[in-house]
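Asks: quick one, fold the following:
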Amino acid sequence: MSLRFDVDAVVLDIEGTTSATGFVVDVLYPYSRSRFGAVLSERSTDPDVVRAVSQVRDLLGEPDADAVRVEKALHEWLDEDVKATPLKTLQGLIWSEGFARGDLVSHFYDDVLPVLRRWHGDGVRLYVYSSGSVAAQRAWFTSSPDGDLLPLVSGLYDTENAGPKQEPDSYRRIAGSTGVEADRLLFLSDRPGELDAARAAGWHAVGIRRPGEPYYEQGVGDHAQAGTFDEITISTSGSIT
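Replies: As a prediction, the model looks like this:
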């Protein structure tokens, strides 16, 4: 059964939606874990690292926390899958370096890239909204198995430039930034709380349910759902046939 939408733009979650959570957890997380200490020491004056360290201290309520304490907090948040902005910032820096060196190549489900290319070719604007940092998203789309996909994407949003993914105001900010009316935006995600927030902001929302993903058994509540991107048809013409 095909789901049909008349919209101008599609906003994509990554983990569990375009790409396997297992790849992130089994490949990217260990890669970043092994390099937190090095990035904190070797890039201690980098503005992004300075900002992230300050944010870690604020979240801990420990303004004098040293690099050892900051690294310990990062490991704890990683273990608990806490979507802390400074953790995502530092992971993004580390992953960007790894993709640039060729240590890492991103993952996309087989159905995703052909559909994204078709939508883009049809004039649908594509955006990304992920808990991973903008830097990580950029590296992810630049270093795909099919080469650089960044030209397909009109904009990247994370918890720092948009806000938390389960708050409707974050989706309102994205709509304002893109200039696309809320009812002309479609959000794809595997997480029901995110879908709820997008719908509360006036967006269309579809839950992507892939066997083996963490939210598969939970389902997507009362949202429309699809198992693959092939099941979604987009029109920007004002009429769907």
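Asks: please count neighbours and contacts with C-alpha atoms only from this point.
Replies: OK.
Asks: return the set of buried residues in the lengthiest helix in the chain.
Replies: The residue-count maximum for a helix in the chain (DSSP state H) belongs to helix 85-101. Neighbour-count burial for helix 85-101, counted by 16 or more other Cα atoms under 10 Å, picks out 85-96, 98-99.
Asks: next: stretch 217-234.
Replies: Residues of stretch 217-234 classed as buried: 219-220, 223, 225-226, 228-229, 232, 234 (neighbour count, 16+ other Cα under 10 Å).
Asks: how far does that stretch stretch from start to finish?
Replies: With Cα to Cα, to the nearest Å as the measure, the ends of stretch 217-234 fall 27 Å from one another.
Asks: if we can go back for a sec, where strands are concerned, which of the buried residues of stretch 217-234 count?
Replies: With strands taken from DSSP state E, the overlap with the buried residues of stretch 217-234 comprises 225-226, 232, 234.
Asks: ok, so of the residues you listed, who is nearest Leu59?
Replies: Distance to Leu59, by Cα to Cα, is smallest for Gln225 among these, at 35.7 Å.
Asks: check contacts around the closest residue in space to that closest one that isn't next to it in sequence.
Replies: In space, Gln225 comes closest to Gly207 once its chain neighbours are excluded; the distance is 4.5 Å by Cα to Cα, 6 or more residues apart in numbering. By Cα atoms under 8 Å, 6 or more residues apart in numbering, Gly207 lies in contact with 188-192, 195, 220, 223-226.
Asks: also this sequence, please, to line up against the first:
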Amino acid sequence: MPIHAIVTDIEGTTTDIQFVSQVLFPYAAAALPDFIRQQQHRPDVAEQLQQIRNLLQQPDAELELVISSLLHWIHTDQKITPLKELQGMVWEAGYQSGQLKGQLYDDVVPALTQWQQQGKALYVYSSGSVAAQRLLFGYSVAGDLTGLFQGYFDTHIGGKKDSASYQRIAAEVGLPAAEILFLSDHPDEILAAQAAGWHCIQLLRDGQSSPLQPQANNFSQVTQQLEAL
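Replies: Reported below is the predicted structural model:
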């Protein structure tokens, strides 16, 4: 059965992990405290702050406790939805000001463009918020690439190590699992997608080894393997 949709991860797949860990996370950690103090009463910010208080099981927690919790989650790379939402808001200002540019591996844009021209529907599934995903591709080093994608998914659909998340995405895109290809560098995500019946290719960008098959070192190799699927 041919592949009709390709869903890609970002970190370690389209984008060097170091861009996220050494550029985006430090930017958010530096800017987030003042952003929250200044914007705490903005409805979308207030909603996320209340979700964080609920997660802390302290509905009346002081703002500084919320901020310190957020900074701890950033430094420990926690995949917590309200954190990702707030990070996305902070990054938006950075992208719009030109301080941030979404980084991509050189082989990504040619491959995405080719796949779209072949009629394959392209989607993103990342632990970063949908807003953050749109910013990275919308303000990328190659320009605005958001027109390549038909949709974006984040942890609102479910955790990336949970096979039920991939079942829900398949239902959202309206395709059988056997017609969807998932690209990710993370073995647990690959295994979860495979358990949901998806085709998968693990990206090994930095010379890692993995027992999982199939695998590729770049998107050009993915294109070659697509011909066999």
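Asks: got a TM-score for the two of them?
Replies: Once the chains are laid over each other, their TM-score by TM-score structural alignment, normalised by the length of structure 2 reads 0.95; 229 aligned residues with a Cα RMSD of 1.8 Å.
Asks: quick one: what's aligned to the residue nearest to Gln225 of structure 1 in structure 2?
Replies: Structural correspondence for Gly207 of structure 1 with respect to structure 2 (TM-score structural alignment): Gln202.
Asks: what helix or strand is its match on?
Replies: Using DSSP states H and E, Gln202 of structure 2 falls within strand 199-203.
Asks: next, name the residue at the spatial heart of structure 1.
Replies: With distances taken as Cα atoms, centre = their mean, the residue of structure 1 nearest its centroid is Ser130 (1.9 Å).
Asks: map it onto structure 2.
Replies: Counting by TM-score structural alignment, which is the criterion used here, Ser130 of structure 1 corresponds to Ser126 in structure 2.
Asks: and if you look at Phe187 of structure 1?
Replies: Structural alignment (TM-score structural alignment) places Phe187 of structure 1 against Phe182 in structure 2.
Asks: cool, and Leu116 of structure 1?
Replies: In structure 2, the residue matched to Leu116 of structure 1 (TM-score structural alignment) is Leu112.
Asks: in the host helix or strand of that match, what's buried?
Replies: Under the assignment given by DSSP H and E, the secondary-structure element containing Leu112 of structure 2 is helix 108-117. Along helix 108-117 of structure 2, these residues count as buried under the neighbour rule (16+ other Cα under 10 Å): 109, 111-112, 115-116.
Asks: other residues contacting it?
Replies: With Cα under 8 Å, 6+ apart as the contact definition, helix 108-117 of structure 2 has outside contacts at 14, 121-122, 142, 148, 219-220, 223.
Asks: what helices or strands is the longest helix of structure 1 leaning on?
Replies: With contacts taken as 3 or more Cα pairs under 8 Å, 6 or more residues apart in numbering; DSSP states H and E, helix 85-101 of structure 1 sits against helix 29-33, helix 36-42, helix 47-60, helix 67-80, helix 134-142.
Asks: what span of structure 1 is stretch 55-62 of structure 2 aligned with?
Replies: When structure 1 is aligned by TM-score structural alignment, the counterpart of stretch 55-62 of structure 2 is residues 59-66.
Asks: in that stretch, which residues are buried?
Replies: For stretch 59-66 of structure 1, the buried set under the neighbour-count rule, 16+ other Cα under 10 Å, comprises Ala65.
Asks: which residues touch it?
Replies: Under the criterion Cα under 8 Å, 6+ apart, external residues in contact with stretch 59-66 of structure 1 comprise 54, 57.
Asks: okay, how far is it across it, tip to tip?
Replies: 14 Å.
Asks: matching Arg168 of structure 2 against structure 1, which residue comes up?
Replies: Residue correspondence, TM-score structural alignment: Arg168 of structure 2 in this structure matches Arg173 in structure 1.
Asks: can you tell me the closest non-neighbouring residue to that match?
Replies: Using Cα to Cα, 6+ apart and skipping residues adjacent in sequence, the residue nearest Arg173 of structure 1 is Ala162, 6.1 Å away.
Asks: can I assume that neighbour is in contact with Ser170?
Replies: Yes: A contact is recorded between Ala162 of structure 1 and Ser170 when judged using Cα atoms under 8 Å, the distance being 5.1 Å.
Asks: re the thing from before, how far does the match of stretch 55-62 of structure 2 sit from its chain's centre?
Replies: When C-alpha coordinates are averaged (Cα atoms, centre = their mean, to the nearest Å), stretch 59-66 of structure 1 and its chain have centres 27 Å apart.
Asks: same thing with stretch 162-178 of structure 2?
Replies: 17 Å.
Asks: repeat that for stretch 51-60 of structure 1.
Replies: Per Cα atoms, centre = their mean, the displacement of stretch 51-60 of structure 1 from the mean C-alpha position of its chain is 21 Å.
Asks: mean shift between that stretch and structure 2?
Replies: Mean deviation of stretch 51-60 of structure 1 from its aligned counterpart in structure 2 after superposition (mean Cα distance after the TM-score superposition for structure 1): 1.5 Å.
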